[in-house]
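Student: Curious how this folds, go ahead:
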Amino acid sequence: MTRRVRPAEAISLLTAGNLAIWVAGGARFALGSWLALKLTGEPAAPVWLLLAELTPTLCLAPVFGLLIDRLDRRRLAFCVDVVRALAAAGVAVAAAAGGLDFWMLVGLATVMGAGDQLSTPSRTALVRQLSSEGRLLSANARISVTTQLGSMTGVAAGGVAADGVPAAVAFAAIAACYLLSACLLLAVRTGSRAAAAQPVAVGGSVLAGLRTVTGYVRAAGGWSSPFLVVVVLAAFIKTYNSLLPAFSHEVMHFGSAQFGALDAAYAVGGLAAGLALVRLTAARSGAGSEMLQRRAHVGLLVLAVLTGAFAFSGGFGTALALYCGIGTAFQTLTVYMVACQTLVPLGVYGRVFSGFNFVGTVLVLVLYGTVAAALHVVSPALIYLLLAAVLACLGIVQARAAVANGGTRVPAPVGRPTSERPTSGEMTP
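Tutor: You can find the predicted model right below:
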């Protein structure tokens, strides 16, 4: 007789699987970027890998959303992990045979990008299905910690493997990480919390996805919507990282070791904040989660202040401390992400979050292009100041919304599909 896996144990299994996925993803990113440069001799080669990874989201986001909502999410995530493992194993075989080339890396990046867009919403939906409302922030905090830890470990391992380990061995290890995640998913049981897809009015085209995005933003408060905050913060994280090399070299005149230390300080700050979130939200009563959600706007304002101060850093020690603080403050994203999760019915979860992923990807590409063009004209410090100003405006809008709602940041539900039974906090546009 198979022992029933309790929700808390299932969350632990998902958390462990998330760690394995991010170790694999970080290692593949670092190793793939290095091999792309080595195989082509072109400095822009890693950029092509990035574009290949983003292409599935831009082209197939509506399809991904429909698949996530219409298929069993646990089985879908399992199949995605198996496919990613097979893709990495295929590259490992090619490397062992001496036939590895740049276009294989491009193909692998495309497969991994598609896998991420199917796996991440499926897994976050599973976390929500398995967590009570009072424990959802705690579960997401644990996922965030393993994301930070896995990414740090994976990038470091990929960097080491680029010089000291045969590519075949490195890609085989990446495949093993995805297989481990797939095996852990086999033990997860969603039980009675699982929700079947509902025939609600969310379409499967790009235009329908955009209408869904704007509908949720309007329904959740317009400019004070947590959805808007999540999209902006997720895009800004990538923008901060893309600005850091130029800021370190041109403004602060740091060397490669100091740049690496700044990058590590951000990750350490994020990891420390994630661990603190786990501790603060550990109580079953959910009191810690409620307090953090009521005060989430403070995190935005702190992030804005730290970013502005970082732009005027006077030395390495100051810059290191401020960038560590920025990594800590960016964990505000986890709190806002939970607010979004509770507002979306599980029956349309995949389509809604795929729509927001599409918008976020477009925003990242626009920001990348804008920053690349602006760096020829203005100082990276000025761009950091502009980002700080945007964050300050977001924080002020969120603070005013919290006051207007009597201290409750998340707006009240404003309607739902007739085919789905109401649950606490859910809303539809």
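
Student: For the rest of this, base every contact and every neighbour count on C-alpha atoms.
Tutor: OK.

Student: Distance check, residue 57 against residue 397.
Tutor: Applying Cα to Cα, to the nearest Å, the value for residue 57 to residue 397 is 30 Å.

Student: For the two, indicate the residue with more neighbours.
Tutor: Neighbour count, other Cα atoms under 10 Å: between residue 57 and residue 397, residue 57 has more, with 27 against 15.

Student: now that one, nearest residue through space, not along the chain?
Tutor: Closest residue in space to residue 57, ignoring its immediate chain neighbours: residue 358 at 5.9 Å, by Cα to Cα, 6 or more residues apart in numbering.

Student: OK, contacts around the one you found?
Tutor: Neighbouring residues of residue 358 by Cα atoms under 8 Å, 6 or more residues apart in numbering: 57-58, 61.

Student: The helix or strand hosting residue 290 packs against which elements?
Tutor: Using DSSP states H and E, residue 290 maps to helix 287-294. If contacts are counted by 3 or more Cα pairs under 8 Å, 6 or more residues apart in numbering; DSSP states H and E, helix 287-294 sits against helix 332-343.

Student: another one to check against the first:
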Amino acid sequence: MEDSIMEESEQKLETEVAPALIAIHPAQKSVSVSVGSDLRVFNLQDGTGFKLVDENGGHKDSIRAIRYSKSGHLFVSAGDDKLVKIWDTNSWRCIYSVVSEKRVTSIAISNDEMFVCFADKFGVVYVVEIGDYHCENPALVIKKAVPILSHYCSIITRLEFSPDGQHIVTADRDFKIRVTIFPKNPLDGAHEIQSFCLGHTEFVSCLAFVNSQDYAQGYLISGSGDSTVRLWDYASGSLLDTCEVGAKAELLHSNGKEEEILPAITDLYATSDGLLVAAAIQSLSGIMLLRCDLSARTLSVAKVISVPGETFIPTSIGAASSVPLLWMVMGASSLHNNNSTLLVRVRVISGFTATSSKSIEHETSILEDREVPGGESLLEILQGKLSIGGEAFSTAAEAVKTAMRNLLIKKQYSAERREVRKKGRNDKKNQIVE
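Tutor: Alright, predicted model coming up:
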């Protein structure tokens, strides 16, 4: 009985808090924010919020991943309700709904927008063929997903397609990054592994690609619970450089037991020219900008941008490919106002470009709320109608940090505890059989 209560408590810790997420249309036509099961979309072209049309009534549990397609014509959301929803961004109607066997942890959209891939908590990656959705009946279509690869029961934390669309990269809780050749017929499975990128000492939390005209294939960058950002030649799996961002931001501290607490990298985003990378880090109020030298294949800290006057620790970041603005969001599914509305905070950094070292140093700054594209109307739609104090956001940041570590740091059990857990699982199986 005691073991059962402990397992239920562990599961509750893993699921009770979900971070707020942000995604930006590639041409900055709209901004989307999710928090809990809420999906909020603001139209920057006419200054109003989009009304989402979904015959099934939207998500029923926390959203864990949101993303625009390369052209911005499609948007995908997925999460703990085991649903993957594919939206047409012209009408913001849910055109496809996919049922997953397990909770969804990450999503990716192929560069040609023909396929959506998603990963679940058991380490399986599925693919869904989209086809020509303009020809579909306006009624909601239920799509069938097909498994294409697996990480053998390790939670997959992030999916990304390479810039040329030839590879799909998957990262997991067990420190691994796998580069798989994306086949011409993915519904038949993805069986050819290109490489493994191995070197992180904690869970891999985020991935991004840096590329330019001179380096079209690009390189891979990864962030981790080990408080480092690493640069990889993903075709060979070679580690090119490591940037100890937690140490450089002076965020490392001891827990009193001769152990260092490593703040995880929660999100990464690179400029379109691949020269500048933004890193959101747990415990850092603001953002760290890294300079990426593609010719020298190195990473270095360019600047730390702090948010003045408030505690703002981003849970997700994003940008449009052609606009030098970095959008950041902070919030959690446990943060409510008196009306039980889920609240978030949105901030924007200007000058997110790396045309020169001088521009990084002098032209990047935090925009005031009145200077944010969309102004008060956007903030009211995306943040919630009421403001909230910095102390509550600080509490939310700690809750997200705890939930992330509970979910992604692999639990260590004694031999005796492992046997008890195994016996409990076997007892449950026997009850089902009987």
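
Student: Can you calculate the TM-score here?
Tutor: Between these two chains, after superposing, the TM-score reads 0.29 (TM-score structural alignment, normalised by the length of structure 1); 216 aligned residues with a Cα RMSD of 7.5 Å.

Student: Give me the neighbour count for the residue found closest to residue 261 of structure 1 once you drop the neighbours it is linked to in the chain.
Tutor: Computed as Cα to Cα, 6+ apart, the closest residue to residue 261 of structure 1 that is not its neighbour in sequence is residue 320, at 7.5 Å. Look at residue 320 of structure 1: counted by other Cα under 10 Å, it has 21 neighbours.

Student: and if you look at residue 355 of structure 1?
Tutor: When neighbours are counted by other Cα under 10 Å, residue 355 of structure 1 comes out with 28.

Student: for it, helix, strand, or coil?
Tutor: Taking DSSP: H, G, I helix; E, B strand; the rest coil as the rule, one finds residue 355 of structure 1 in the helix state.

Student: quick one on the thing from earlier: for the contacts of residue 358 of structure 1, could you give me CSV that also reports distance to residue 335 of structure 1?
Tutor: Shown next, in CSV, are the contacts of residue 358 of structure 1 (distance: Cα to Cα, whole Å):
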residue, distance to residue 335 of structure 1
57, 24
58, 26
61, 24
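
Student: Out of the residues you listed, which is nearest to residue 368 of structure 1?
Tutor: Nearest to residue 368 of structure 1 out of these is residue 58 (Cα to Cα; 15.5 Å).

Student: next helix or strand past whatever helix or strand the closest one lives in?
Tutor: When elements are assigned from DSSP H and E, residue 58 of structure 1 belongs to helix 45-70. Next helix or strand after helix 45-70 of structure 1 toward the C-terminus (DSSP H and E): helix 73-96.

Student: what residues does that next one touch?
Tutor: Against helix 73-96 of structure 1 from outside (Cα under 8 Å, 6+ apart): 68, 100, 104-105, 108, 111-112, 115, 118-119, 122-123, 125-126, 167-172, 174-179, 181-183, 185-186, 188.

Student: Could you do stretch 161-179 of structure 1 as well?
Tutor: With Cα under 8 Å, 6+ apart, stretch 161-179 of structure 1 has contacts from 20-21, 23-25, 27-28, 30-31, 34-35, 81-82, 84-89, 91-96, 158.

Student: How far does it sit from its chain's centre?
Tutor: What separates the centre of stretch 161-179 of structure 1 from the centre of its chain is 23 Å, taken as Cα atoms, centre = their mean, to the nearest Å.

Student: And for stretch 19-38 of structure 1?
Tutor: On the basis of Cα atoms, centre = their mean, stretch 19-38 of structure 1 is displaced by 16 Å from the centre of the chain it belongs to.

Student: Please name every helix or strand in contact with the helix holding residue 58 of structure 1.
Tutor: helix 7-40, helix 102-130, helix 206-219, helix 349-374.

Student: For the helix or strand encompassing residue 318 of structure 1, which outside residues touch it?
Tutor: For residue 318 of structure 1, the element it lies in under DSSP H and E is helix 316-329. Under the contact criterion Cα under 8 Å, 6+ apart, helix 316-329 of structure 1 has outside partners 252, 254, 258, 261-262, 265-274, 299-300, 302-303, 306-307, 309-310, 313.

Student: The residue nearest to residue 66 of structure 2 when sequence neighbours are not counted: neighbouring residues, count only.
Tutor: Excluding the flanking residues, the one nearest residue 66 of structure 2 by Cα to Cα, 6+ apart is residue 77, at 4.4 Å. The tally of other residues near residue 77 of structure 2 (other Cα under 10 Å) stands at 23.

Student: Ok, residue 15 of structure 2 next?
Tutor: 14.

Student: what's the distance between the closest residue to it other than its chain neighbours and residue 48 of structure 2?
Tutor: Leaving aside its chain neighbours, residue 15 of structure 2 sits nearest to residue 403 (7.3 Å; criterion: Cα to Cα, 6+ apart). For residue 403 of structure 2, the distance to residue 48 of structure 2 equals 33 Å [Cα to Cα].

Student: More neighbours: which of the two?
Tutor: residue 403 (19 against 15).

Student: Next, count neighbours for residue 421 of structure 2.
Tutor: 15.

Student: And residue 94 of structure 2, by the same measure?
Tutor: 25.

Student: ditto for residue 306 of structure 1
Tutor: Per other Cα under 10 Å, the neighbour tally for residue 306 of structure 1 reads 20.

Student: ditto for residue 301 of structure 1
Tutor: 22.

Student: thought it was touching residue 398?
Tutor: No - checked against Cα atoms under 8 Å, the pair residue 301 of structure 1 and residue 398 is beyond contact range at 9.7 Å.

Student: So residue 178 of structure 2 versus residue 157 of structure 2, what's the distance?
Tutor: For residue 178 of structure 2 relative to residue 157 of structure 2 (Cα to Cα), the value is 12 Å.

Student: what's the answer for residue 223 of structure 2, then?
Tutor: Going from residue 223 of structure 2 to residue 157 of structure 2 by Cα to Cα gives 11 Å.

Student: Also residue 117 of structure 2?
Tutor: Distance from residue 117 of structure 2 to residue 157 of structure 2, by Cα to Cα: 13 Å.

Student: Check residue 291 of structure 2 too.
Tutor: 25 Å.

Student: Identify the residues contacting residue 125 of structure 2.
Tutor: The contact partners of residue 125 of structure 2, by Cα under 8 Å, 6+ apart, come to 117-119, 147-150.

Student: Just give the nearest non-adjacent residue to it, would you?
Tutor: residue 119 (4.3 Å).

Student: And the helices in the stretch 1-150 of structure 2?
Tutor: 2-15 (DSSP state H, counting those that start in this stretch).

Student: Distance check, the nearest residue to residue 22 of structure 1 once chain neighbours are set aside against residue 320 of structure 1.
Tutor: Distances taken as Cα to Cα, 6+ apart place residue 150 nearest to residue 22 of structure 1, at 4.7 Å, with adjacent residues excluded. Distance from residue 150 of structure 1 to residue 320 of structure 1, counting by Cα to Cα: 22 Å.
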